[in-house]
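J.: here are the coordinates; sequence isn't available:
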């Protein structure tokens, strides 16, 4: 079975999508439609902007989404049999399998970015990458720290991202290094994504998601929250709301997709981060970058 996967925030690069815009009439129309929906010319920032401008959350999330979805829509014989997306990438996956329309998903992604930005401004918070420890060790150390710090992204075996209040994350990093982590490194992010710190954003996004039409998908999506195949529109909606404050179970999702018969994984969107992670999860997996 052919699986398609879609990247999240962090995969952006300057000039992204320009080649699509210039070589495909379909892509050009979709990009222009996106400019209208967002109320500013995101294409100008994507094609000509600086890395600094692209890093703004209100730009990054729609930019990565647009690159992924428009790339998918311009592929020949694009017929996914299973899909998954890393964090923000889950919205791209839901367009790819027909659960959400391009327009509705873009509006939700834009609202999500703004809601997350607001939540980040309430309390100083951050994330850190932890390399070389078992998941259970990281979870136990986080649980022992005063303040909010949790496992946020299970990226691949031995690579986990933690998230929470800045002081708690810093304390956890020290404890993790003492426990033998190869690295415990603060990440240059705007705040504590996929942690309880995102509760204000979750509430705001929940209202927007509830007001959006979700259709029955053409193939299952392996959602970050459950790491299982989901084909029911109501369940997809519920999991998408939970996603902001819950961890991204990427390792578990890929393992489950392989167990369910994934024969190849194609990453669609900017970068090749997910292909790299999939190879670390299962070195025998067949991977491609679209």
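T.: That came through fine. Note that this is a predicted model, so its numbers are computed, not measured.
J.: C-alpha only now, for contacts and for neighbours.
T.: Noted.
J.: roughly how far is the longest helix seen in the chain from the heart of the chain?
T.: Longest helix in the chain by number of residues (criterion: DSSP state H): helix 102-120. Mean C-alpha position of helix 102-120 versus that of the full chain (CA atoms, centre = their mean, to the nearest Å) differs by 12 Å.
J.: also this one, for the comparison:
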């Protein structure tokens, strides 16, 4: 086993056309996407390969799309002999990492991600907001800026990396 780790992306890495080349060139990727579309009961392949972008960006579709794409790439890399020593993911990518590590089946992971995406979409519609990444500030200056901006609404630091 190599000293390789597979790191899986979170939401926001989607794009129209994602995985179309894999689907057309690799039987295993085709099987994964075909199975995913059966389980999801929505046109995953059309959304990923053709869009429209505004539909693909909806959390309830984005999350299963990224997850399925990640697992297709994972399978192709492993078929080429690349075995990770570790897997990890950012947010949504944690589910892909669990499947890659064998802790969760693709089917169960996809069902969980479908529910997760649907619930997050509902929560976002009930409580609309935005998120921004701030690069280069200290936790103190970011917190201070949020406090100053709170006069216009709720502004809260959510994550310090």
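T.: Received it, and whenever you're ready, just let me know what you need. Values in this document were obtained by computation on a predicted structure and should not be read as measured data.
J.: TM value for the aligned chains?
T.: Superposed pair, TM-score by TM-score structural alignment, normalised by the length of the second structure: 0.86. Supporting alignment: 155 aligned residues with a CA RMSD of 1.9 Å.
J.: Could you tell me where the longest helix of the first structure falls in the second structure?
T.: Counting by TM-score structural alignment, helix 102-120 of the first structure pairs with residues 106-124 of the second structure.
J.: Repeat that for stretch 35-42 of the first structure.
T.: Counting by TM-score structural alignment, stretch 35-42 of the first structure corresponds to 37-44 in the second structure.
J.: so what's residue 98 of the second structure up against?
T.: 87, 88, 104 (CA atoms under 8 Å, 6 or more residues apart in numbering).
J.: Okay, and which of those residues map to strands?
T.: Within those, residues falling in strands by DSSP state E are 87, 88.
J.: So which of the contacts of residue 98 of the second structure is the closest to residue 141 of the second structure?
T.: residue 88 (30.1 Å; CA to CA).
J.: and the helix or strand containing residue 35 of the second structure, which residues are buried?
T.: Using DSSP states H and E, residue 35 of the second structure sits within helix 27-40. Of all the residues in helix 27-40 of the second structure, those buried under the rule 16 or more other CA atoms under 10 Å are 28, 29, 30, 32, 33, 36, 37, 40.
J.: okay if I get the residues you listed as TSV plus distance to residue 151 of the second structure?
T.: Output for the buried residues of helix 27-40 of the second structure, formatted as TSV (distance: CA to CA, whole Å):
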residue	distance to residue 151 of the second structure
28	53
29	49
30	51
32	48
33	47
36	45
37	45
40	42
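J.: who's in contact with the helix or strand following the helix holding residue 35 of the second structure?
T.: Using DSSP H and E, the helix or strand that follows helix 27-40 of the second structure in sequence is helix 44-50. For helix 44-50 of the second structure, contacts defined as CA under 8 Å, 6+ apart pick out 15-20, 33, 36-37, 53, 55-56, 61, 65.
J.: Any buried residues in helix 44-50 of the second structure, and which?
T.: For helix 44-50 of the second structure, the neighbour count (16+ other CA under 10 Å) marks 44, 45, 47, 48, 49 as buried.
J.: which residue of the first structure sits farthest from its center?
T.: Farthest-out residue of the first structure from its mean C-alpha position, per CA atoms, centre = their mean: residue 178, at 30.0 Å.
J.: what about the strands in the first structure?
T.: Going by DSSP E, the first structure shows strands at 2-6, 82-85, 125-131, 149-156, 159-165, 183-186, 221-222, 229-230, 264-267, 287-289.
J.: Over which residues of the second structure does the first one lie when aligned?
T.: Going back to what we said before, that points to strand 2-6 of the first structure. Taking TM-score structural alignment, strand 2-6 of the first structure hits residues 4-8 over in the second structure.
J.: try the second one
T.: Under TM-score structural alignment, the match for strand 82-85 of the first structure in the second structure covers residues 86-89.
J.: could you dump the strands of the first structure to a markdown table with mean neighbour count and distance to residue 115 of the first structure?
T.: Shown next, in a markdown table, are the strands of the first structure (neighbours: other CA atoms under 10 Å; distance: least, CA to CA, whole Å):
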| stretch | mean neighbour count | distance to residue 115 of the first structure |
| --- | --- | --- |
| strand 2-6 | 25 | 22 |
| strand 82-85 | 27 | 20 |
| strand 125-131 | 24 | 15 |
| strand 149-156 | 25 | 18 |
| strand 159-165 | 26 | 17 |
| strand 183-186 | 19 | 23 |
| strand 221-222 | 28 | 24 |
| strand 229-230 | 18 | 26 |
| strand 264-267 | 21 | 27 |
| strand 287-289 | 16 | 31 |
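J.: Make JSON lines out of the ones you listed and add distance to residue 199 of the first structure.
T.: Output for the strands of the first structure, formatted as JSON lines (distance: least, CA to CA, whole Å):
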{"stretch": "strand 2-6", "distance to residue 199 of the first structure": "24"}
{"stretch": "strand 82-85", "distance to residue 199 of the first structure": "21"}
{"stretch": "strand 125-131", "distance to residue 199 of the first structure": "13"}
{"stretch": "strand 149-156", "distance to residue 199 of the first structure": "14"}
{"stretch": "strand 159-165", "distance to residue 199 of the first structure": "12"}
{"stretch": "strand 183-186", "distance to residue 199 of the first structure": "22"}
{"stretch": "strand 221-222", "distance to residue 199 of the first structure": "23"}
{"stretch": "strand 229-230", "distance to residue 199 of the first structure": "24"}
{"stretch": "strand 264-267", "distance to residue 199 of the first structure": "30"}
{"stretch": "strand 287-289", "distance to residue 199 of the first structure": "34"}
